[in-house]
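In: just coords:
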């Protein structure tokens, strides 16, 4: 079944007060400013521990999250109990759904499984952001993604099933790494304006300590030609020399209001010794906590859940 074109950014209804509203393609886009959210890692995936981690993060930055981020492997059932609880707490949910082998997807072998996920999302009855197979441009995913052409074919196959079952409360979020736009590897994976509701990039300083502006410049240059809202699906800054984390977050806070296409940002808070690029917790670094708090409470990002 063909996927009907998504509305342009100008055609999307504005978010109203009260519960998050739907455009027929996921949540309505904020009229001004942007949503602030996070993924907060817990030691295990028990719902109670995950929610406690969210509570601790909100206490640290002294504000509630408008957006909450949930990850699901390909064969996970979702929305999960945790996902339901996040929405019950007034969060707008972003689900990141890992893919599987793209060439297998287009054979139809997973169609019934995809259909069950689509029906579950439809029955969730609340607008969500669905980030299907994010960071598809990562070299370590080559064996399952194969090529941009294979990825696009798989995206279209999965989304067509969601459309067929009427799961139009999900906005489809396309999200490579920001640095993939620097060397041109990300752009060929774009499925097309008729397939994507939100543009997205994951932005990490890396050990080089590239600034937010440096990392986002090629993303924004590419995105400005496409009438879609832009999401920072993950951002984080690793520990460097004293004061570097705080300076990075301060620069980001100043840069955001200059980019009105950005409508949401989600911090990625995780301590991962095996993956230093993603070791982004700041709670033991007071100046970084202060900088992240100032960012989270900036007037550009003070939209509360449901507003």
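Out: Structure received. Bear in mind that the values here come from a model prediction, so they are computed numbers and not experimental data. Numbers count the residues shown, from 1 in each chain.

In: going forward, measure contacts and count neighbours with C-alpha atoms only.
Out: Will do.

In: Show me the strands in this protein, by range?
Out: In the chain, the strands defined using DSSP state E lie at 35-40, 67-72, 92-97, 128-132, 170-174, 198-204, 230-236, 262-269.

In: With mean neighbour count and distance to residue 111 as extra columns, can I get those in CSV?
Out: Formatted as CSV, the entries for the strands of the chain read as follows, by neighbours: other C-alpha atoms under 10 Å; distance: least, C-alpha to C-alpha, whole Å:
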stretch, mean neighbour count, distance to residue 111
strand 35-40, 25, 29
strand 67-72, 21, 18
strand 92-97, 23, 15
strand 128-132, 23, 15
strand 170-174, 26, 18
strand 198-204, 26, 24
strand 230-236, 24, 27
strand 262-269, 24, 31
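
In: Distance to residue 110 for the ones you listed - can I get that in a markdown table?
Out: Formatted as a markdown table, these follow (distance: least, C-alpha to C-alpha, whole Å):
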| stretch | distance to residue 110 |
| --- | --- |
| strand 35-40 | 28 |
| strand 67-72 | 16 |
| strand 92-97 | 14 |
| strand 128-132 | 15 |
| strand 170-174 | 19 |
| strand 198-204 | 25 |
| strand 230-236 | 26 |
| strand 262-269 | 30 |
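
In: among those strands, which is nearest residue 78?
Out: For residue 78, the closest of these is strand 67-72, at 7.5 Å, according to C-alpha to C-alpha.

In: Check what contacts the closest one and list those residues.
Out: Contact partners of strand 67-72, identified using C-alpha atoms under 8 Å, 6 or more residues apart in numbering, comprise 35-40, 78, 83, 86, 91-98, 264, 266, 305.

In: another structure for you, compare them:
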């Protein structure tokens, strides 16, 4: 039998301390420093920021229960359903700025000028950065604004100055995306988006029907059909990772002469949630005044030949060169309710080639403030919101006013039908989209 001695007791105590450090303390320290790059060191791996935990908590609603004789009935609370964004018949407003979440002063200036906080902030992130930064999303979401990322597979810093060569970056050819050369990076983003805990919109490889980006089929040695293959490949990687709180925004430029046909670039309704469109009054080719309807309606009509997905105007703006910006904005808000399939409009609030900013003009700010004050733009976005995936039916046509003294010879079969509408020819060319440094 072993005798209990001081050295033996000391050895046992030392062994217990080593076991406790190895199996209890060390793993916690490792999780805090090595697996938490977003500033929450020391928290459990599944921990969320305090503001997000509170915001995600669904307010309970009382649910009636069946009382048994002689027992007091206590209603069982049930979680409130997640709000749809935007609700049926309503629309959201947003802005896109050059600085995005890295500098929110343009957002604050816009909000102050129009007396309304946008529901969406769109910003660009290029693939050259090769990292996912949660902070830029939280910065936006914490304000009650939905983040929408224009996720661009290129390096904007190497954009050629010659217009025809702007889309030439062989590293970012569609074939490289399809063949998996960016899979590790894509999965990093998918994991990051999954870990956010709230929905975001991903506007991947936009304006693909043009020639000015490396992912366009008209550029960079890309071939017909490769855009759809690349889109599906990226989408499928997100699905494999379990990143399901993503609103996929397929976003061409408004149709123009020599653009790639939209139906050949569409991945299919199973791969798209929202249709996005870019269109401006005042870019090259549309110096002549064109209303909101004149710019967008021909392309929306074309889209309806192959999809009924909701439409978001992901980039728009108007120049004030002719002093008509305020008029254009007023017309936009007048015409929007006539398009129940347009569920959102994002203004390009920046200076690029011309000054598109609303906040730069008192008249434009007042016109925007008056239009956005309508109740249909009042629904906020929250981290619990779910995207609207269908649109409200169009409003019923007004009943014709009967003629109080019809001609005796008139009859329904004698009514002359309206001639078919002639499809307008779009002369709009592409705007210059924002390409913002990703950090």
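Out: Now that the structure is in, tell me what you want to look at. On a predicted model such as this, the values are computed, not experimentally measured, just so you know.

In: circling back: and residue 301 of structure 1, which of the strands of structure 1 is closest to it?
Out: Here strand 35-40 is closest among those (C-alpha to C-alpha), at 5.7 Å.

In: so that closest one matches what in structure 2?
Out: Mapping strand 35-40 of structure 1 onto structure 2 (TM-score structural alignment) gives residues 92-97.

In: which residues touch the matching stretch?
Out: In contact with stretch 92-97 of structure 2 (C-alpha under 8 Å, 6+ apart) are residues 85-86, 106-107, 118-123, 315, 343-350, 377-379, 434.

In: run the last query once more with 6 Å
Out: Contacting residues not belonging to stretch 92-97 of structure 2 are listed as 118-123, 344-350, 377 [C-alpha atoms under 6 Å, 6 or more residues apart in numbering].

In: any chance of the residues you listed in CSV, with distance to residue 309 of structure 2 too?
Out: Below are the contacts of stretch 92-97 of structure 2 laid out as CSV (distance: C-alpha to C-alpha, whole Å):
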residue, distance to residue 309 of structure 2
118, 22
119, 20
120, 19
121, 21
122, 20
123, 23
344, 13
345, 15
346, 17
347, 21
348, 23
349, 26
350, 28
377, 20
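
In: So of those, which two are at opposite extremes in space?
Out: Maximum pairwise distance among the contacts of stretch 92-97 of structure 2 (C-alpha to C-alpha): 22.0 Å, between 350 and 377.

In: Next, count neighbours for the counterpart of residue 377 of structure 2 in structure 1.
Out: When structure 1 is aligned by TM-score structural alignment, the residue opposite residue 377 of structure 2 is residue 301. For residue 301 of structure 1, the neighbour count with other C-alpha atoms under 10 Å is 22.

In: Next up, the contacts around the alignment partner in structure 1 of residue 331 of structure 2.
Out: Mapped onto structure 1 by TM-score structural alignment, residue 331 of structure 2 lines up with residue 251. Shown in contact with residue 251 of structure 1 (C-alpha under 6 Å, 6+ apart): no residues.

In: Same check on residue 318 of structure 2?
Out: Residue 318 of structure 2 makes contacts with 280, 281, 282, 325, 356, as judged by C-alpha under 6 Å, 6+ apart.

In: now with 8 Å?
Out: With C-alpha under 8 Å, 6+ apart, residue 318 of structure 2 has these contacts: 280, 281, 282, 325, 328, 329, 356.

In: what do we get in structure 1 for it?
Out: Residue pairing (TM-score structural alignment): residue 318 of structure 2 is matched to residue 237 of structure 1.

In: can you check residue 235 of structure 2 too?
Out: In structure 1, residue 235 of structure 2 lands on residue 159 (TM-score structural alignment).

In: how close does its match get to residue 153 of structure 1?
Out: 10 Å (C-alpha to C-alpha, to the nearest Å).

In: in stretch 232-246 of structure 2, what's buried?
Out: Under the neighbour-count criterion of 16 or more other C-alpha atoms under 10 Å, stretch 232-246 of structure 2 has 232, 233, 234, 235, 237, 238, 243, 245, 246 buried.

In: do the same with stretch 112-131 of structure 1
Out: Within stretch 112-131 of structure 1, the residues scored as buried using 16+ other C-alpha under 10 Å are 114-122, 124, 126-131.

In: Ok, which of the strands of structure 1 comes nearest residue 188 of structure 1?
Out: For the strands of structure 1, the distance to residue 188 of structure 1 is smallest for strand 170-174, at 12.0 Å, taking C-alpha to C-alpha.

In: what is the orientation angle of that closest one with strand 92-97?
Out: Interaxial angle, strand 170-174 of structure 1 versus strand 92-97 (axes from the mean of the first three to the mean of the last three C-alpha atoms, to 10 degrees): 60 degrees.

In: Residue range in structure 2 corresponding to strand 170-174 of structure 1, please.
Out: Strand 170-174 of structure 1 maps onto residues 246-250 of structure 2, going by TM-score structural alignment.

In: Other residues contacting that stretch?
Out: Identification of contacts with stretch 246-250 of structure 2 by C-alpha under 8 Å, 6+ apart yields 193, 199-204, 206, 266, 271-276, 387.

In: what's the average distance of that stretch to structure 1?
Out: Here the mean offset of stretch 246-250 of structure 2 against structure 1 after fitting is 0.6 Å, by mean C-alpha distance after the TM-score superposition for structure 1.

In: ok, which stretches of the stretch 1-150 of structure 2 are helices?
Out: Secondary structure of the stretch 1-150 of structure 2, counting by DSSP state H, counting those that start in this stretch: helices at 6-20, 26-34, 50-56, 105-114, 134-141.
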